[in-house]
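Colleague: this is a predicted model, with the sequence first.
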Amino acid sequence: MNTTAEHQPLQPEFRLLVLLVSIGFFMQGLDSSIVNTALPAMAKDLNENPLEMHSVIVAYVLAMAACIPLSGWLADRFGARNTYFMAIVIFTLASLGCGMSTSVNELLVYRVIQGIGGALLLPVGRLAMLKIIPRSQFLAAMSLMSLAGLIGPMIGPTLGGWIVEVTTWHWIFLINIPMGILGVFMTIKAMPNITEPTVRLFDFKGFILLIIGMIGLSLGVENFSDPRYSYWSCILLIVIGIGSSLLYALHAHTHENALFRSRLFTNKIYAIGILGNFFARLGGNSMPFILPLMLQVAFGFSPLVTGILMIPTIIGSLISKPIIRPIIQKFGYRNVLLINTLLVGICIASFAFSTAEVPIWLRTIHFLIFGILNSIQFVAMNTLTLKDLPQQDASSGNSFLSMIMMLSMSIGVALAGTLVNIFEDHFGAAQVTTAFHATLICLGLINIITALIFWNIPKETKD
């Protein structure tokens, strides 16, 4: 087959659609990262402890994880345009609610609603592109869209830091409103309302079991350090979460209409990839939360300086992109993931040696190395997980992976916040730096232990 025919440049009639989906991806990516550097300022304004503000991130990410399984069915049932339109409206109105919040509880409610809108933006937008844009131009379209997804997290921490210094934290949410209004009008113009002629019944029972499982696990971990909840109530939540997940596994095995059929996990590589993704991301995904908090609360850096210091991690991620595939082709998935998982764990733990006096150049190199290693980890895990799935399971397998990625981020941030609070109680408020250092060592050890999962990858597994 002719390669030039397979990968053609994007034609003008599809550019507006790609721009629209890129706006949604950008908004989602920006909102996942812009809050991290603003948490201490938000805590001060709302009279809260900055070490207990991780629920603001957890609420958003957990809502996204819970609603990802719903996205494809809604698009098929009500049409891509209607669903995407609804997603942007929900996201934009929730952003307005976040920006006008006067208490943490009010903010959490709107963050959950914002997460529901965010969960639909990328999957539905990607699905619309898949159905409308010819396959020969799809690679070009995805490349442009992915660029928008990189820009959001890249500018998020610095933009968040700058906003809270020149104005108030409310504007980190209010800046979504003009983009949301633009997206609403573009959706009407650029996206056809493609529906599927036959849509299977939605698996509400499985959906509820998954939601209970995710909420139970996340809240159980998050509430451990909250004096309002007893240890037994937290353990009960975790047990309910695990029990609901096991019930879903039984449901997936016996129910024809299950969101994610159990046959997905008969694929050994996929099962290893999912398990590895979940545990390896606990540390890696919590770093954009824990590092800005440490820089501000423990070291006394300003929000803007903190945001600027986070840029090397994103640059490291970009630098690593061209080298990942050649590395995997040369050494194989097993060797790359075994060694890199250990290196990421060591790198996370090594932040425990960081102090306010560390020279900027050394801190920059440290963050850059972490960005490179973490990017290699995520890309290698994702490609390993999906590479051997048969065509009929590709969509379902990808959705489940996306859900696990969000769930791991939710639990990872909750775990990091909980550990900092537990260690602060243990060492005393005057030893907050020690509390952060102990937390980073624990998160690094989790990553190191995760290497045992990747030990099970067959040695001959290649790209």
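Modeller: Perfect, thanks for sending it.
Colleague: going by C-alpha atoms from here, please, whenever you check contacts or count neighbours.
Modeller: Fine.
Colleague: contacts only, for the residue nearest to Met214 when sequence neighbours are not counted.
Modeller: Spatially, and ignoring its direct neighbours in sequence, Met214 is nearest to Gly241 (6.2 Å; C-alpha to C-alpha, 6 or more residues apart in numbering). Contacts here follow C-alpha atoms under 8 Å, 6 or more residues apart in numbering; on that basis Gly241 touches 212-217.
Colleague: next secondary structure after the longest helix seen in the chain?
Modeller: Under DSSP state H, the helix in the chain containing the largest number of residues is helix 311-350. Secondary structure here is assigned by DSSP states H and E; on that basis, the next helix or strand after helix 311-350 toward the C-terminus is helix 360-386.
Colleague: packing partners for that following helix?
Modeller: Here helix 360-386 is seen to pack against helix 268-284, helix 311-350, helix 391-427 when contacts are counted using 3 or more C-alpha pairs under 8 Å, 6 or more residues apart in numbering; DSSP states H and E.
Colleague: can you name every helix or strand that the next helix or strand after the shortest one contacts?
Modeller: Following the chain from helix 268-284 toward its C-terminal end, the next helix or strand by DSSP H and E is helix 287-293. Packing contacts for helix 287-293, counted by 3+ C-alpha pairs under 8 Å, 6+ apart, involve helix 391-427.
Colleague: the helix or strand in which Gly183 is found - contacts with which helices or strands?
Modeller: When elements are defined using DSSP H and E, Gly183 is found to belong to helix 176-190. In terms of contact count using 3+ C-alpha pairs under 8 Å, 6+ apart, helix 176-190 is assigned the packing partners helix 15-33, helix 80-99.
Colleague: make JSON lines from those and add distance to Ser354 and mean neighbour count to it.
Modeller: Conversion of the helices and strands packed on helix 176-190 to JSON lines gives the following (distance: least, C-alpha to C-alpha, whole Å; neighbours: other C-alpha atoms under 10 Å):
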{"stretch": "helix 15-33", "distance to Ser354": "22", "mean neighbour count": "23"}
{"stretch": "helix 80-99", "distance to Ser354": "33", "mean neighbour count": "24"}
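Colleague: put this beside the first:
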Amino acid sequence: MTTPTPSRWLPLLMAISIFMQMLDATILNTALPTIAADLGVSPLNMQSAVISYALTVALLIPASGYLADRFGTKKTFIIALVVFMLGSLLCAVSTNLPMLVGARIIQGMGGAIIMPVPRLAILKVYEKERLITAINYAVTPALIGPILGPLVGGYLVQYASWHWIFLINIPFGILGILFAIPIMPDVYGKITRFDTGGFLLIAGMATGLTLALEIAPHGEPVAAALLFLLALAGGIAYLRHTRRCDYPLFPISLILVRTFRIGLAGNLVSRLGIGAMPFLLPLFYQLALSYDASSAGWMMVPTVVGTIIAKPFTKAVIARYGYRRITITNTQLLGLMMMAVALPPPGTPAWVWVVLLFITGFGNSLQFTAMNTLAIADLRPDQNSAGNSLLAVNQQLATGFGIAIGALLLKTLSLPAVSHGDLYIAFRYTFAAVGLITFTSSAVFARLHSQDGERLLEGNSHPGK
């Protein structure tokens, strides 16, 4: 089959899809207290609406390439947009929390596909010398979305209604379809067998662990323990499955690569704390500090600004100090900064949190770049695709687990605090706990050798978040 001539507007299509994904991933957190009040539930029980989306995206990422190869990039992308818009509409008309969670799962089914498929199309139809320019242009919205998400969410909730944080996706989805029809090349790939058994085992493992964290604070320790054991059994079963399967979803050979194994584990553990913060902070501002939704949205901006400003310096800093020293020291500093959020007493000026969160965002940028590039440093070319896919799944799962752990800690610690009418103390202890989780994850990176990652620093790597 002849490779289609690439449209110069294809990166714009990828930019729209990334913007939709990033906006949707960040717009909800600021609106959680308002949605909770409308649905008649506690804001401390709203984490399932966030986790369900992250978990669905994580589990379906490995299927995106298979679907695009089998059904073509154009049809797969357009159908994914339709599913995403349908999920958004169902979210907007939800009248209770279970309905909202179900709608978020449908939304996540589309969201998992709309970002990787345009990227796959660009990789297949663009010449190598044009790839970097095209990808860099397309990923710019990834930096804008996290800034606009909390702000747009806050203002829509305060001056319109929470339903619009989901309805706003529909015009973007329609725009994406209108662009996709003439622009998106309908590229097919070599169809390989999909590891359905491995997929189901991983999905069961991740779902079981998430549910265990969800029900633990509701007085169901036996059920939570059983779910945890089932998740553990699913993980063991998957390892055995990979030895028998000729086309495993994630080959066991990946975790035999030492730097990949350490990078993957460090990614997971450190993001348990980091991933909890975007969920906890809007609740903290609105429930403990009595900020309105738009002000809470503005208070989320410093972290993202710090992340963006750090981007140009990350490679030079890593080259100066090396991967081992950076990942250990920066992880510890990040943990300390997250714990420092718990220190200011009530009535502290807002600029104190602005400074703390800006520094945290700067550290996040350095951390993500170091962890992600280190993980793929020693993979063979034939391992790159599966390795990158597993890394992406790991990041999404870690974010979901981080939110679940943050919510678990907050609900557990808020029980005595609520009786005294003081959620502020519960949040302080929760920030200290998630910061400690991130701090202790530096022990994972201590297993690195001082020369690990040097090959990347000699070349021209283009690390991402």
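Modeller: That came through fine. All of these numbers come straight from a predicted model, not from anything done at the bench.
Colleague: what's the TM-score once they're superposed?
Modeller: Scored by TM-score structural alignment, normalised by the length of the first structure, the superposition of the two chains gives a TM-score of 0.95; 449 aligned residues with a C-alpha RMSD of 1.2 Å.
Colleague: now render the helices and strands packed on helix 176-190 of the first structure as CSV, adding distance to Ser302 of the first structure.
Modeller: What follows is these, written out as CSV (distance: least, C-alpha to C-alpha, whole Å):
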stretch, distance to Ser302 of the first structure
helix 15-33, 17
helix 80-99, 22
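Colleague: out of those, which is closest to Phe279 of the first structure?
Modeller: Shortest separation from Phe279 of the first structure across those is recorded for helix 15-33, at 19.9 Å, computed as C-alpha to C-alpha.
Colleague: now the closest one: which residue numbers in the second structure?
Modeller: The alignment of helix 15-33 of the first structure onto the second structure (TM-score structural alignment) spans residues 8-26.
Colleague: now which residue in the second structure aligns to Tyr333 of the first structure?
Modeller: In the second structure, Tyr333 of the first structure lines up with Tyr323, judged by TM-score structural alignment.
Colleague: now its match: how far from Thr329 of the second structure?
Modeller: Applying C-alpha to C-alpha, to the nearest Å, one obtains 10 Å for the distance of Tyr323 of the second structure from Thr329 of the second structure.
Colleague: looking at the two, which is more packed in?
Modeller: Using other C-alpha atoms under 10 Å as the criterion, Tyr323 of the second structure and Thr329 rank with Tyr323 on top: 25 against 17.
Colleague: sorry, back to before: the helix or strand the residue nearest to Met214 of the first structure falls within vs the second structure, average offset?
Modeller: Assigned by DSSP H and E, Gly241 of the first structure falls within helix 231-254. Relative to the second structure, and after both are superposed, helix 231-254 of the first structure has an average distance of 1.3 Å to its aligned residues, where the measure is mean C-alpha distance after the TM-score superposition for the first structure.
Colleague: matching residues in the second structure for that helix?
Modeller: Aligned using TM-score structural alignment, helix 231-254 of the first structure spans residues 221-244 in the second structure.
Colleague: distance to Tyr84 of the first structure for the helices and strands packed on helix 360-386 of the first structure - can I get that in TSV?
Modeller: As requested, those are exported to TSV (distance: least, C-alpha to C-alpha, whole Å):
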stretch	distance to Tyr84 of the first structure
helix 268-284	28
helix 311-350	28
helix 391-427	17
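Colleague: of those helices, which approaches Pro359 of the first structure most closely?
Modeller: Per C-alpha to C-alpha, nearest to Pro359 of the first structure of those: helix 311-350, 14.5 Å.
Colleague: mean deviation, the closest one versus the second structure?
Modeller: Here helix 311-350 of the first structure, set against the second structure after superposition, deviates by a mean of 0.6 Å using mean C-alpha distance after the TM-score superposition for the first structure.
Colleague: other SSEs contacting that helix?
Modeller: Secondary structure elements in contact with helix 311-350 of the first structure, counted by 3+ C-alpha pairs under 8 Å, 6+ apart, are helix 135-166, helix 268-284, helix 360-386, helix 432-454.
Colleague: list the buried residues for the longest one?
Modeller: For helix 135-166 of the first structure, a neighbour-count test (16 or more other C-alpha atoms under 10 Å) marks 135-142, 144-145, 148-164 as buried.
Colleague: so how much does that helix differ from the second structure once superposed?
Modeller: Overall, helix 135-166 of the first structure averages 0.8 Å from its counterpart (mean C-alpha distance after the TM-score superposition for the first structure).
Colleague: that helix maps to which residues in the second structure?
Modeller: Residues 128-159 of the second structure are where helix 135-166 of the first structure aligns, taking TM-score structural alignment as the criterion.
Colleague: and for the third one?
Modeller: The alignment of helix 360-386 of the first structure onto the second structure (TM-score structural alignment) covers residues 350-376.
Colleague: and the matching stretch, what's buried?
Modeller: Taking 16+ other C-alpha under 10 Å as the basis for neighbour counts, the residues of stretch 350-376 of the second structure that come out buried are 353-354, 356-376.
Colleague: list the contacts for the corresponding residue of the second structure for Ile211 of the first structure?
Modeller: With TM-score structural alignment as the criterion, the equivalent of Ile211 of the first structure in the second structure is Ala203. Taking C-alpha under 8 Å, 6+ apart as the criterion, Ala203 of the second structure is in contact with Leu59.
Colleague: now name the helix or strand holding Ala203 of the second structure.
Modeller: helix 196-215.
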